[in-house]
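Asks: With the sequence up front, the predicted model follows.
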Amino acid sequence: MIGIVMFFTALFMLLIGFPVAFTFAAVSVFFGMIAGIAEVLSYSDEGMTFMNILTEGLHEGILMFDYMPFRIFSIQQNTILMAIPMFIFMGIVLQKTGLAEKLLESMGFLFGEIRGGVAISTVLVGTLLAASTGVVGASVVAMGVISLPVMMKYKYNTPLACGTICASGTLGQIIPPSIVLIILGDVFQVPVGDLFAAAVWPGLALVGAYIIYILIVSFANKDMAPPIPADPSRGDKKQQVLKALIDIIPSLTLIVLVLGSIFAGIATPTESAAVGCIGAVLLSILYKTFTVGMVKEAALESVKITSMVFGILIGATAFSMVFSYTGGEEIVEHFMMSLPGDEKWGFIIFTMLAILILGFFIDFIEISYIIVPILIPVSQTLGIDPVWFAILIALNLQTSFLTPPFGFSLFYLKGCAPSSVTTTQIYKGVLPFIAIQIVVLSIVAFYPELFGMSISE
C-alpha cells in the first residue's frame, strides 16, 4: 500500500499548491526511503536494533535510485520530445506576428451579418490557431482581447461569448500539432504521426459541434447573439472575402507544410516542427513584425516552458519508478480488472471519469506523466488499441482546461477580459461546451469506427 499512499500524498501536495516537479521528486525520495525501511523490516530479526534497521533501510531506498541517471539520460536522448520546444517556439513566434488579430478581424466581418457570426468566426479562428500554433494560452488571450470586446459591443450574451472563446482556445489540445499528443505518443510509445492523423476527425467533430450549438442558441434566442451590421468602410462582400482569404492563406500554408509533411510520410513530427519554426519566422517577416529581440524573447519563453515540462518529466520518472517498485501497479491492475461489468468497458469508463475529475484540480502534464503510465499496463493486458485510448485521453485532457475551478483557459480569459466580466459568467459560459466535449468523447469511445479507429489492437 506504500505506492497508493504515495500517490494520494503527491495529489494532496499538488492541490495545496506545491511546485509540480519538486513535489514528484520529493515524494518519490521520501517514500523510496520508507519502502527501503519496510523491506528491511520484512526480513529483520530480533537482534537488529532500530538504528540498524533505519541505516539498512535508507541504504536500500538509495539503491532504488541507482538507475535514475540512466532514465534521465534516456529522456534527453528521446527524439520525440525534441518536437516540444520547437512547436512551442513556433506558436510563440506566430502569436507575436499578429496572425490571430488579422484572422479574427477578417472572419468576424465575414460572418458577422448572420446570428452568432462573430462566435462562429471565433471558433473557426481557434481551429486555425490550434492547427498552426497549438498554444492554448496565446489563443485564448488573443481572442479574448480582440473578439470579446466586439461581441460585448454588439450585445452578445456574456456567458456565451466567454464560453466560446475558452472552448475555441483549447482546440490546440486535440487538433494537431498538439503538445498533449506528443507527450502521449512518448508515454504510450506509439508514433506521434499516428496520433496526429487519428486526432484530426475527432477535433473537427468538436469544432462542428461547437458551431451547431452556437447556431441553435442564436436562433432559439435572438438576443443571445445578434447579427452585426455591415461595415461599408471595409468594401463590398467580395472585397471582404478576398481580404479574409489573404489573411487565412499564410496560416493554411504553414498547416499544410507542418501536418502535410507528417501525414504524407515525408517528415517525422520532430522534422516538421523544425519546418514549422522556419515557417513561423518567415511569416513574421511577411507581416513585418520580425526583430532579433522578438526571436530572442520567443526563444527564452520556449526554454522556460520546455524546462518546466522536462522538470515535471524527470520528477514523474522518479515517481513512477518508486510506484512500480512498491507494488502500486499490481494493486491498480487488480482493482481495474475487478471492476463490475465487462472488463474492457469497465476500465475505460472508470479511467475516463477519473481523468475528468482529476482534470478539475491538476494540469494535463501531471496527468499525462503520472496517471497515464499507471493505466497503460492494464490497457495492454485488456488488448485496448493504444492510439484510440490515447485520443480518448487527449479529448478528456482538453476538458481539464475548461473545468472550474482550476481550468487554465478560465484564468487566461479572466486575466484579459474587461472588469465587467465576472468569474461566474465565465464558469456559466463554459458549462455547455464541457457537455459538448463529453458528448463528442462518448461518440469517439462508443463509435470509434466513425473516426477510422478501433477499440482493440
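Replies: All right, it came through fine. Residues are numbered from 1 along each chain as shown.

Asks: CA only for contacts and neighbour counts going forward, please
Replies: Fine.

Asks: Strands along the protein, start to end?
Replies: In the chain, no segments count as strands under DSSP state E.

Asks: Any idea which residue is closest to the centre of it?
Replies: Residue closest to the average C-alpha location in the chain (C-alpha atoms, centre = their mean): Gln173, at 3.9 Å.

Asks: Next, the contact list for that residue, please.
Replies: If you count contacts by C-alpha atoms under 8 Å, 6 or more residues apart in numbering, Gln173 has them with 130, 134, 136, 179-181, 394-395, 397-398.

Asks: Try it again at 7 Å.
Replies: For Gln173, the contacting residues are 134, 179-180, 398, by C-alpha atoms under 7 Å, 6 or more residues apart in numbering.

Asks: For burial, what's the neighbour tally of Glu449?
Replies: Using other C-alpha atoms under 10 Å, the number of residues around Glu449 comes to 12.

Asks: for Ile120, that is, sorry about that
Replies: Count around Ile120 with other C-alpha under 10 Å applied: 26.

Asks: before we go on, here's another structure to hold up against the first:
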Amino acid sequence: MSHEMIALLMFSSLLLLLLTGQRVFGVVGFVGAVASLFLWGDGGAEMPFNASIVLLNWFPMLTLPLFIFMGYILSESGIADDLYKMLHVWMGPLRGGLAIGTVVLMVAISAMNGLSVAGMAIGTSIALPEMLKRGYDKKMVTGVIQAGSSLGIMVPPSIVLVLYGMIARQPVSQLWLAGVLPGLLFAVLFIGYIVIRCFIQKDLGPALSAEERAQITWSEKMRLLRAGVLPLIIVFTVTGLFMMGVTSLVESSAVGAGAATLAALANRRLSFKVLDSALHKTLSVSCMFMWIILAALCFGAVFDGLGAVHAIEILFLDEWGLSPWGVLIMMQVSYIIMGMFLDDTAMLVIVAPLYIPLIIELGFNPVWYGVLYTVTCQIAYMTPPFGYNLFLMKAMAPKEVTLVDIYGSIVPFVILMVIGLGLVMAFPQIALYLPQLYFGG
C-alpha cells in the first residue's frame, strides 16, 4: 500500500470515528498510535510516549491553565457582570445600544478568557434576558451574542492562537498581535451593522425609556464606570506588560491570574464557592486541551513519517493544477465544512500537520495564516445546518428562542465575517502590521 493511500486511510478513519461521538483526543490519539504500530511494529509504540515527553517539556503549556483561571475568576466572581451593567447604563440610551454594548462585552470577555464558550455563556445569561426584557428583536440579540462570542478565539489572550503557535512552532506573541486588528475589524463591522439596522428598523433595538434613564443618577453611573473598567485594566495590564517585554508569556499569565484573584478578594467576592467553581472549570478545560495537544503530536508525527505533506502538495499543485492562492482558498473551504461538525481544536489537530508546512513552502506567512484559520473557524461555528455555536446557543437560550430563529439570526453576521475574511486575505497587513511594527521585519 502506498504512503498516500495509508494517509488517506488514516484521515478517513479519523473522520469516521469522530462521527461516533467519541472524544476528540481519544480518536486522534488512537488512530495515530494504531497506525504507528502497523507501520513500524513494536518500535512505533514509542511515538505516543515521545509525544507526551515533548508536551511535558513545553514550558508555554503553563499559560493555558493560568489564562483560563483568570477568565473564570472574573466571570464566576461577578466582576464581568459589572462590566455589562456599566455598558447597559452608558450605552442604553442609544438605539441598539444594548446590542452594541453586548459586542463590546464579548470583546472584553474574549480578552479575559480567550475562549468563545465563555463569551457565549456570559452573553446568554446576562445580556440576552436584559435585551429581550426591553423589547429587542430575538433574532437580533441571538445573532449579536453568537457573532460577538466568536471573537474569543481571536482577541488576545486567545487560547486557540496559543495552541496554533505550539503546534505550528510560531511565536505566540506575534500571533496575539496579529489577531488584534482583525478582531477589532470584526467588532466594528458588527457594531456598524447594528447601528444601521436599528436606524432603519427602530423597533429592533429600542433605546432605554426616559423614565428609566432618569432613575440612574450621575453618581451611580460613575460607580458603575469604575467597577466596569476594573476587568479591562487587569486584561490590558497583563497584555501590556507582555508586549513591553517586562514579563514573559508564562509570567504574564501568572500576573493575570494573580490580579484577577486579588480583584475578586478586594471586592469581597472571593468565596470558597467561587474559587472551587473556577478551579474545577479550569482543570476540566486545561486537561481537555492538554490531551488534545498530546494526541495531535502523536498523529502529526505519523503523518510526517509518511510524507503526507508531500502527497498533499502533489495533489493540489500537480494533479489539480491549483495556484498557491487556489490552495489557500481550498484549505479555507475545508475548514468551513469540518467546522460544521468539529470544534476549533479538533480541526487544528487534524489539518495542522498537513496544511502548515505546505503554507510555508508556498511562501505564505504562517502568522497571517493563523489569523485566517481562526477567522474561518468563527465562520464555520455559525454556518448552518451544523455550526457549533448554533446548537450551543440553542442549549443556553430561553425556550421562546427557537432553532429557526437562531439560524435566521446568524445570516447577516456570517456575511459580514466572510467580507472581513476577504479583507484580511486581500490585505495581509491588517494582520501583520502590529507584529511587524513591534518586532520589525
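Replies: Thanks, I have the structure now. In this text the structure is predicted, and so the values were computed from the model without any measurement.

Asks: Could you report the TM-score for this superposition?
Replies: The TM-score (TM-score structural alignment, normalised by the length of structure 2) is 0.92; 431 aligned residues with a C-alpha RMSD of 2.1 Å.

Asks: one step back: which of the contacts of Gln173 of structure 1 still touch in structure 2?
Replies: Among the contacts of Gln173 of structure 1, the ones still in contact in structure 2 (both residues aligned by TM-score structural alignment, their matches' C-alpha atoms under 7 Å) are 134, 179-180.

Asks: quick one, what contacts the aligned residue in structure 1 for Phe272 of structure 2?
Replies: In structure 1, the residue matched to Phe272 of structure 2 (TM-score structural alignment) is Val292. By C-alpha under 7 Å, 6+ apart, the contact set of Val292 of structure 1 is empty.

Asks: whereabouts in structure 2 does stretch 394-402 of structure 1 align?
Replies: Going by TM-score structural alignment: stretch 394-402 of structure 1 matches residues 374-382.

Asks: how far out from the middle of the chain is the matching stretch?
Replies: Distance of stretch 374-382 of structure 2 from the chain centroid (C-alpha atoms, centre = their mean, to the nearest Å) equals 9 Å.

Asks: what's stretch 9-19 of structure 2 aligned against in structure 1?
Replies: Aligned by TM-score structural alignment, stretch 9-19 of structure 2 falls on residues 5-15 of structure 1.

Asks: Please enumerate the helices of the stretch 301-441 of structure 2.
Replies: 308-313, 324-339, 344-361, 366-381, 388-396, 403-426, 429-439 (DSSP state H, counting those that start in this stretch).

Asks: looking at those helices, which is buried most?
Replies: Mean neighbours per residue, mean count of other C-alpha atoms under 10 Å, is largest over those for helix 366-381, with a mean of 25.

Asks: Comparing that helix with structure 1, how large is the average distance?
Replies: Following the fit onto structure 1, the mean deviation recorded for helix 366-381 of structure 2 is 1.6 Å by mean C-alpha distance after the TM-score superposition for structure 1.

Asks: Give me the angle between that helix and helix 344-361.
Replies: 140 degrees (axes from the mean of the first three to the mean of the last three C-alpha atoms, to 10 degrees).

Asks: which helices and strands does helix 366-381 of structure 2 pack with?
Replies: helix 172-200, helix 324-339, helix 344-361, helix 403-426 (3 or more C-alpha pairs under 7 Å, 6 or more residues apart in numbering; DSSP states H and E).

Asks: Turn those into TSV, columns for distance to Val285 of structure 2.
Replies: Output for these, formatted as TSV (distance: least, C-alpha to C-alpha, whole Å):
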stretch	distance to Val285 of structure 2
helix 172-200	20
helix 324-339	20
helix 344-361	12
helix 403-426	26
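
Asks: Compare the ones you listed and give me the one nearest Phe289 of structure 2.
Replies: When those are compared by C-alpha to C-alpha, helix 344-361 sits nearest Phe289 of structure 2, at 8.0 Å.

Asks: What range does the closest one cover in structure 1?
Replies: Counting by TM-score structural alignment, helix 344-361 of structure 2 corresponds to 364-381 in structure 1.

Asks: gap between the two ends of the matching stretch?
Replies: One end of stretch 364-381 of structure 1 to the other measures 25 Å (C-alpha to C-alpha, to the nearest Å).

Asks: Contacts for that stretch, please.
Replies: Counting by C-alpha under 7 Å, 6+ apart, 184, 187, 313, 316, 320, 329, 333, 397 sit against stretch 364-381 of structure 1.

Asks: The first one corresponds to which position in structure 2?
Replies: Read that as Leu184 of structure 1. For Leu184 of structure 1, the aligned position in structure 2 is occupied by Tyr164, per TM-score structural alignment.

Asks: Quickly note the distance from that match to Trp176 of structure 2.
Replies: 11 Å.

Asks: And for Ser209 of structure 2?
Replies: To Trp176 of structure 2, Ser209 of structure 2 is 40 Å away according to C-alpha to C-alpha.

Asks: do Arg213 of structure 2 as well
Replies: Arg213 of structure 2 is 39 Å from Trp176 of structure 2, by C-alpha to C-alpha.
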